[in-house]
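Enquirer: Sharing a sequence plus its predicted fold:
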Amino acid sequence: MQMTYDFIDHAIAVSSVPPPFEIPRLQFVDAGLALAYTQALPENKNVSTSSTRATGAYLLEEWITDDGGEFTKFIHKVSCTPLIDPDEESYDIAEFLRPRFLLLTNSLRSKVGKGQDLFGEGNIEKGVERFENDHVCNSFCKLPAFGLKPFGGVEPSTSTA
């Protein structure tokens, strides 16, 4: 996430024209791993030592909701298509996440993973593979300061004919 905002901040700083819209500032959820242990009693009652063994592992995540107490998922990890409708209040965040989806996954793979697959088995890899075909460029992609080359799907028509 920080690499994404470093790129955005640098591009805007060196651009002669500021973006005509606000760039959303988001963050990852704080998370941690909790391990539960059980103390195992010694099998031989004459031995005073005991051991512990892990009996469970739990992923703990920060509790997140919007102002109304509901969690909003903006974009799915297998597709760059927003999961909320254009007339919904936070659609600008979903639009912001569309091009960031590829930037983030490519940054993770090239800088952190040194070209290796960081995602393992699952559907994130499918989403990355389909990105160029499924993506429809939006105002974030088209911002001249970012210097991004357009590709992907065709812009949806706004005509009612």
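Expert: Received it, and whenever you're ready, just let me know what you need.
Enquirer: all contacts plus neighbour counts: C-alpha atoms, from now on.
Expert: Will do.
Enquirer: and the gap between the most centrally placed residue in the chain and Ala13?
Expert: Nearest to the geometric centre of the chain sits Phe101, at 6.3 Å (CA atoms, centre = their mean). Remark: distance between Phe101 and Ala13 (CA to CA, to the nearest Å) = 22 Å.
Enquirer: now for the longest helix along the chain, which elements pack on it?
Expert: Longest helix in the chain, counting residues (DSSP state H): helix 91-107. Judged by 3 or more CA pairs under 8 Å, 6 or more residues apart in numbering; DSSP states H and E, the packing partners of helix 91-107 are helix 2-14, helix 124-134, helix 139-142.
Enquirer: out of those helices, which comes closest to Thr105?
Expert: Proximity to Thr105, assessed across these by CA to CA, is greatest for helix 124-134 (7.3 Å).
Enquirer: count of neighbours near the closest residue in space to Asn133 that isn't next to it in sequence?
Expert: Excluding its sequence neighbours, the residue lying closest to Asn133 (CA to CA, 6 or more residues apart in numbering) is Gly152, at 4.5 Å. Taking other CA atoms under 10 Å as the criterion, the count of residues near Gly152 is 13.
Enquirer: dump the residue contacts of Gly152.
Expert: 131-137 (CA atoms under 8 Å, 6 or more residues apart in numbering).
Enquirer: this is the comparison structure:
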Amino acid sequence: MARNSVIAGRDISEAALIGYGGFKTAQLAQLTLSPLRPNGIGSEPCQDIIVKRFYIPSKKADQLPAVNDPKDDPKRSLAKRFPRLSVPDELEKLYREANILYWAKSLLQLTYDFIDRAISKAATLPPFDIPRLCFIDAGLLLAVKPNENNAKSSGTANVQTPYLAEELIPNSKSFMKYVHNSEPYPLPEPDEPGYDLAQFLCFTQHIQYVKTGGLAYITDYQGSGALLTDPQILTHPSVNAGKDLFGEGNLVIGVKLFAREHICNAFCRWPGFKLDPPASVDIDF
């Protein structure tokens, strides 16, 4: 069913900019869908969300003029710091981001299905707890210009601004990256917060790699509490006949080196999971 939506504060000012990376900005907004969804993002009116957009990286954003002149137009000033792509180009990139989240959720569900089946069949319970994590709820939102001629149009002709709307992570201060997208081992050191969770996430990579026959696994794990966001999926070049299904972070070298660089931990070695060490897959560059 099609839904109408309202994003409060769409010409988002500097005050609503909560962060930016090398390619994307993240801004605080409010969403109201009509009708409301039964659960997840858009299930309540005036719901706090995060909207993300791509920008064209040139200089470092913190070296560009800040939005601090009350006489200046906040939307225009923000655009100076973060010049946007064309609508078709940005929409394609945001679609890829949403697609990554969609498939990351599926791969993580496959992982937990494997874990739960193994534990249910094991003679004894594992000597550790299984963290229960999930990826944030998200979806594409399009600000569409009304067609004055009341004629049907196709493509992105009437789209003014695309957004990736994401569930707000409440404990943003504890946000951290657990596993980098090019290295299948924990980023935190053993004596640092988040190390045990990073170990578990590396174990999930082992499961995904083995269960897909070395074709795909989630990486770039990051988030706060039980919520994860902004993943990457690394795939073997044979997936989709070599045409990249995911984002620019899909590094073939990661798949090639996974079996060599992955270090099995206590999760991997528990006999109840019956996990063999990951075997190398052939990749020609």
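Expert: In hand now; what should we look at? Just so it is clear, the model here is predicted, and its values are computed rather than measured.
Enquirer: And the TM-score between them?
Expert: After superposition, the two chains reach a TM-score of 0.73 (TM-score structural alignment, normalised by the length of the first structure), with 143 aligned residues with a CA RMSD of 3.0 Å.
Enquirer: still on that earlier bit, how big is the angle separating the longest helix of the first structure from helix 124-134?
Expert: Helix 91-107 of the first structure and helix 124-134 are oriented at 120 degrees to each other (axes from the mean of the first three to the mean of the last three CA atoms, to 10 degrees).
Enquirer: in helix 91-107 of the first structure, what's buried?
Expert: Neighbour counts over helix 91-107 of the first structure (16 or more other CA atoms under 10 Å) mark 91-105, 107 as buried.
Enquirer: now the strands for the second structure?
Expert: 4-8, 17-20, 24-34, 47-54, 134-135, 138-144, 159-167, 176-177, 216-219, 222-224, 227-228, 232-235 (DSSP state E).
Enquirer: how about Val239 of the second structure, what does it touch?
Expert: For Val239 of the second structure, the contact set (CA under 8 Å, 6+ apart) comprises Leu215.
Enquirer: And Pro19 of the first structure, by the same measure?
Expert: Residues near Pro19 of the first structure by CA under 8 Å, 6+ apart: 12, 143, 145.
Enquirer: Please list which of the residues you listed are also found as contacts in the second structure.
Expert: Retained in the second structure: 12, 143, 145, out of the contacts of Pro19 of the first structure (criterion both residues aligned by TM-score structural alignment, their matches' CA atoms under 8 Å).
Enquirer: Map the last one onto the second structure.
Expert: For Ala145 of the first structure, the equivalent position in the second structure is taken to be Gly272, counting by TM-score structural alignment.
Enquirer: Against Ser172 of the second structure, how distant is that match?
Expert: 35 Å.
Enquirer: okay, those two: which has more neighbours?
Expert: More crowded of Gly272 of the second structure and Ser172, by other CA under 10 Å: Gly272, with 19 against 11.
Enquirer: Is it correct that the more buried one is in contact with Ser120?
Expert: No: counting by CA atoms under 8 Å, Gly272 of the second structure stays clear of Ser120, with 9.4 Å between them.
Enquirer: Phe128 of the second structure matches what in the first structure?
Expert: The alignment partner of Phe128 of the second structure in the first structure, by TM-score structural alignment, is Phe21.
Enquirer: ugh, typo on my part, it should be Val179 of the second structure
Expert: For Val179 of the second structure, the residue aligned by TM-score structural alignment is Ile75.
Enquirer: what number of residues lie near the spatially closest residue to its match that is not a sequence neighbour?
Expert: Distances taken as CA to CA, 6+ apart place Pro82 nearest to Ile75 of the first structure, at 4.8 Å, with adjacent residues excluded. When neighbours are defined as other CA under 10 Å, Pro82 of the first structure has 19 of them.
Enquirer: ok, Pro82 of the first structure to Thr4 of the first structure distance?
Expert: Per CA to CA, Pro82 of the first structure is found 19 Å from Thr4 of the first structure.
Enquirer: now swap in Thr105 of the first structure and tell me
Expert: Distance, Thr105 of the first structure to Thr4 of the first structure, using CA to CA: 10 Å.
Enquirer: Thank you kindly, that will do.
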